[in-house]
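> predicted model and sequence below, questions to follow.
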Amino acid sequence: MNPKDLSRQELERIGFLAERRHGNFIDGAFCESRSGRVLPVIDPASELVVAETPDSDAADVDAAVAAARRALEDSPWSRTRPADRERILFRLSQLIEEHADELSAMETLQSGKLQGVARMIDVGFSAEFVRYMAGWATKLEGSTLQPSIPFPPGARYHSYTQREPVGVVAAVVPWNFPLAIALWKVAPALAAGCTVVLKPAPETPLTALRVAALALEAGLPAGVLNVVCGGGTAGAALCAHPGVDKVSFTGSTPTGRAIGHAAVERLARFTLELGGKSPMIVLPDADPVAAAAGAAMGIFFNQGQVCSASSRLYVHRSLFDTVIHEVARQAEAMRVGSGFDVTSQLGPVVSRRQFDRVMGYLEGAKREGASAVTGGARARDAGCFIQPTVLVNVKPEMTVVREEVFGPVLVAMPFDDVEDVIRQANDTPYGLAASVWSQDLSSVHRIVPRLKAGTVWVNTHNMLDANLPFGGYKQSGFGRDLGRAAVESYTEVKSVCMSV
């Protein structure tokens, strides 16, 4: 099913999309933007406008933050028991599963991703993650301490720590996994007792708005979760707002750097999950067939629009030709098409702007001397489709090797020496993820500690779990999403000391 062929009846089946114009979600209700401006939501497969959402400004942000502050301090949410927060989040996970058809259709329509990916990750993993975080609402704990305070002589003290919600959270999320990454931030914040203002990417706001309404249906009080749509104006106003206690951002490193500066200026807490240029290292004893399949999945999954994509492939020279030939064979066999077509294996990139950006990197790589084993061009006459691409004859100083492309573009380089490949893998401002492929666990254990990355996979790539912290070294971020580390990042630790 191509989005341009959707009938009114089919749009009504999708439900939320039957209304083409949507407002912000503030204080438990949809509302028009104070700015009066709108932004189009464009299906990247057909490049048709499928909806409109607000292009919010500072006044909209003020209203959302005020609603979140009231909910934090003056509503029943401030007195909600941990078990009640757990129940609400668990019910939200159920509602996400019950609305899987609607939510996955929205994700494909606004981002172009394959329906299988939308169902498995954006809906399926999101529901599992919310359920996981629901359990943390009743598991946050402090410690009892025995102090050694010597004054006054003979006095005794009892001390303990307790975790409290950090306050109002600004969650700013990207367009590559709109629903999943939104819930990476919203669920742990709610489990900790915080309130949230969520700003989705302007390209992909629909599922954020829908899940806010589902959260209200699950029992979340009005004002606890608010959604403000828009672009850079709304994002900047939200991250710099004095009523926001913590900012959690996923996106590009330049934007993250600006958000970090704004947060530090007013000493607000912040978590940043930023860009990557993740290396995949294939040692001489690796299974070349498995490594090739892993490389193809690692870079072409979600059209390469994954911050931890295996975008730099280093293969021992003895296996290089075999692995590259197999990756290229798999790339050439991929069917490029609409995410609604069940036979498609690669969808469009998210927007015309992203299409032009990726094509610019490909043209620059060719000018610098790289050659395409396969791909390297647009895949269709219409739509934002790019061929899955494998580049060789690349050098470490090339732009396509050093910068995050965020598209289906793999750069592949042979190596002879393990010491040299570790140096090359670490020779980047990023440090989000890496993978090592080998059948020799001794070699793996020697290499893993030397890779400057927040996550290292062995004989796999891009595998995430709700329980595993995810974040980067260096310019790939600050703090962690997922796991216990995530929920604790939405708390403050209070020390209590009493004379007994």
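Done, it's in. Numbering: from 1, shown residues only.
> switch to C-alpha atoms for all contacts and neighbour counts from now on
Will do.
> part of a helix, is Gly298?
Yes: according to DSSP: H, G, I helix; E, B strand; the rest coil, the state of Gly298 is that of a helix.
> can you pull out the helices in the stretch 151-300 of the chain?
Along the stretch 151-300 of the chain, the stretches classed as helices by DSSP state H, counting those that start in this stretch are 178-191, 206-217, 232-239, 253-265, 288-300.
> and these as CSV, adding distance to Asp440 and mean neighbour count?
Below are those laid out as CSV (distance: least, Cα to Cα, whole Å; neighbours: other Cα atoms under 10 Å):
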stretch, distance to Asp440, mean neighbour count
helix 178-191, 35, 26
helix 206-217, 44, 21
helix 232-239, 46, 20
helix 253-265, 35, 17
helix 288-300, 14, 23
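> make CSV out of those and add distance to Glu86.
As requested, the helices of the stretch 151-300 of the chain are exported to CSV (distance: least, Cα to Cα, whole Å):
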stretch, distance to Glu86
helix 178-191, 7
helix 206-217, 13
helix 232-239, 28
helix 253-265, 30
helix 288-300, 34
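> go through these and name the closest to Asp356.
helix 288-300 (17.8 Å; Cα to Cα).
> so which residues of the stretch 1-150 of the chain form strands?
Taking DSSP state E, counting those that start in this stretch as the criterion, the stretch 1-150 of the chain carries its strands at 24-26, 29-31, 38-43, 48-54, 144-145.
> tell me which of the ones you listed is the most buried.
Stretch with highest mean neighbour count among the strands of the stretch 1-150 of the chain: strand 24-26 (a mean of 26; mean count of other Cα atoms under 10 Å).
> show me what that one is in contact with.
30-33, 53-54, 63-64, 67, 209, 212-213, 223, 225-229 (Cα atoms under 8 Å, 6 or more residues apart in numbering).
> just to revisit the earlier point, out of the helices of the stretch 151-300 of the chain, which comes closest to Asp481?
Using Cα to Cα, those put helix 178-191 closest to Asp481, at 6.7 Å.
> ok, Asp420 to Tyr314 distance?
Distance, Asp420 to Tyr314, by Cα to Cα, to the nearest Å: 11 Å.
> so for these two, which residue has more residues nearby?
Set side by side, Asp420 and Tyr314 show more neighbours around Tyr314, with 24 against 10, by other Cα atoms under 10 Å.
> the structure to be compared is supplied as follows:
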Amino acid sequence: MAINIINPATKSVYKSIEETDSAGLNAAVENAKSAFEIWRKTSAAERTQAMHRVADEIEACGAELAEIIVSEQGKPMAIAQMEVGGAAGWTRYNAELSLEPVVIEDSAERYVEEQRLPVGVVASITPWNWPLMIAVWHIMPALRAGCSVVIKPASTTPINTIKLAEIINKHTVPNLVQVVIGGGRAVGEPLVKHPDVKKLVFTGSTPVGKHLAQIAVADLKKVTLELGGNDAGIVLENADISKVAEKIYMTSFINMGQTCACLKRLYVHRSKYEALSDALTKIAAAQVVGNGMDEGVTFGPVQNEKQFNSVNAMIEEAKAAGAEVIQPSLPAGLNGYFIAPTLIKDPKHDMSVVCEEQFGPVLPIIPYDNLEEVMSHAIHKEFALGGSVWGEECPERDWVVEQLDSGTVWINNHAEVLPHIPFGGNKDSGMGVEFGQEGLLEYTVRKVVNRAK
């Protein structure tokens, strides 16, 4: 069956691609398994060199990859180019990581060391918001550890993943990364169930992640999950609005708000509420909304119709319940899934735009008077991916950092992820860790060698 890839800026068909059937899925896993037996025997130096060659070609194909990203995902060209650059940089970082044995004991009685072996064939399932970058986040530590990968990209954004796999297989060993195409039930679940798959790494929604983890644990596969978030930012009474407004906007609306670790709920001390709301309104109004291929565009469409409808429903619910919705007018002539960067003032805590993850270009701004009281709302019962506090150094700022229970807490920043800093969520926002040395170890199994003297 053919799957049509829709350009979200135009609603036209960008490309069509065949869904992977069961025979194709089995062949992909078998190919990856055979490639793993070759790749696992390569030296650390060989892997490093090969991965740098991959990074070189990602950069050489940067213009093509960026155009693919804009065409199937919708983000403005400048952000797509940033995604390509990040993909190359992340590849180079992982290429230089080490898995040398760790000596645990060297005494008169024994010599004990911990070794790390590649886990085997990895099943990677990626979302549509950062299709190239998240594929790299999954694949590159797997390759550095000595694993092979079968990746299922989102059905709405598979083309750049196919190109990435071609680049990798060209510079490593044939079939090391296999791409399968299709929906979760038709392709994703059978991939996770496959007996030759030894690890699942998934980025996406919490319900789907939990479901796939239940499948994976049936035969004790290793699992890494980066799931939903509803990140809160707390703006203190002593915050300098002129310093923080631009960064708050950027970390809330990056990629049109379609980022797991975006700032999604903003709690502002009442003394600074109107000033910050006004500053964010001006920044939002200055955005150039349109097709990401067009010069000067800074704000693209929502990626797909389902998400477009979901975000609009949240906005309309808030408006009907009496919240103030601040939404710039869209330029005439747009035909895609466009929503202008939207601010919602004075929403109630039980509105879906506050208590659920919007994953789109809308930010609720909630005033508060009492810091301790507002923390009871800021700390989400289910999600704990990221959180932030904004203001000058003071005991209140330290207290907020101490109270937030998310996997990452930022101070005067949000949504910053870096290749050398471990990243992962608490509660229903994830399981395991990505990035850095700790993230690399998720693609390995431990082997302890205990030698008596």
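That came through, no problem. If you're wondering where the values come from, they're calculated on a predicted model, not measured in any experiment.
> related to what we said a few turns ago, distance to Val436 of structure 1 added to the strands of the stretch 1-150 of structure 1, as JSON lines?
As requested, the strands of the stretch 1-150 of structure 1 are exported to JSON lines (distance: least, Cα to Cα, whole Å):
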{"stretch": "strand 24-26", "distance to Val436 of structure 1": "44"}
{"stretch": "strand 29-31", "distance to Val436 of structure 1": "47"}
{"stretch": "strand 38-43", "distance to Val436 of structure 1": "36"}
{"stretch": "strand 48-54", "distance to Val436 of structure 1": "42"}
{"stretch": "strand 144-145", "distance to Val436 of structure 1": "42"}
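> would you mind finding the match for Gly387 of structure 2 in structure 1?
Per TM-score structural alignment, the equivalent position to Gly387 of structure 2 in structure 1 is Ala434.
> please apply the same query to Ser429 of structure 2.
Ser429 of structure 2 maps onto Ser476 of structure 1 when the alignment is built from TM-score structural alignment.
> what's around that match, how many residues?
A count of nearby residues for Ser476 of structure 1, using other Cα under 10 Å, gives 27.
> what's the nearest residue to it if we skip its chain neighbours?
Leu274 (4.6 Å; Cα to Cα, 6 or more residues apart in numbering).
> my guess is that neighbour contacts Ala258. True?
No: contact criterion Cα atoms under 8 Å: Leu274 of structure 1 and Ala258 do not qualify, at 11.9 Å.
> ok, and the closest non-adjacent residue to the corresponding residue of structure 2 for Val409 of structure 1?
Superposed on structure 2 with TM-score structural alignment, Val409 of structure 1 falls opposite Val362. Closest residue to Val362 of structure 2 apart from its sequence neighbours, by Cα to Cα, 6+ apart: Thr342 at 4.6 Å.
> residue contacts, the one you found?
Ala284, Val325, Ile326, Gln327, Pro328, Pro361, Val362, Leu363.
> same check, this time on Gly146 of structure 2
Counted by Cα under 8 Å, 6+ apart, Gly146 of structure 2 has contacts Phe36, Trp39, Arg40, Lys41, Thr42, Arg47, Leu117, Pro118, Gly120.
> then Glu114 of structure 2?
Counting by Cα under 8 Å, 6+ apart, Glu114 of structure 2 touches Pro101, Val102, Val103, Ile104, Arg446, Lys447, Val448, Val449.
> gap between it and Pro141 of structure 2?
Counting by Cα to Cα, the gap between Glu114 of structure 2 and Pro141 of structure 2 amounts to 19 Å.
> need the contact list for Ala384 of structure 2.
Shown in contact with Ala384 of structure 2 (Cα under 8 Å, 6+ apart): Gly229, Asn230, Asp231, Asp405, Ser406, Gly407, Gly425, Asn426, Lys427, Asp428, Ser429.
> which of the residues in stretch 353-370 of structure 1 are buried?
Within stretch 353-370 of structure 1, the residues that qualify as buried are Gln354, Phe355, Val358, Met359, Tyr361, Leu362, Ala365, Lys366, Glu368, Ala370, counting by 16 or more other Cα atoms under 10 Å.
> Asp122 of structure 1 and Leu179 touch, don't they?
Yes: at 5.6 Å, Asp122 of structure 1 and Leu179 qualify as touching, with contact defined as Cα under 8 Å.
> give me the common contacts of the two.
Glu107.
> about what we covered before: translate the residue nearest to Ser476 of structure 1 into the numbering of structure 2.
In structure 2, the residue matched to Leu274 of structure 1 (TM-score structural alignment) is Leu227.
> for Asn169 of structure 2, see how far away that match is.
Distance, Leu227 of structure 2 to Asn169 of structure 2, by Cα to Cα: 29 Å.
> check Gly336 of structure 2 too.
Per Cα to Cα, Gly336 of structure 2 is found 35 Å from Asn169 of structure 2.
> before we move on, what about Val103 of structure 2?
34 Å.
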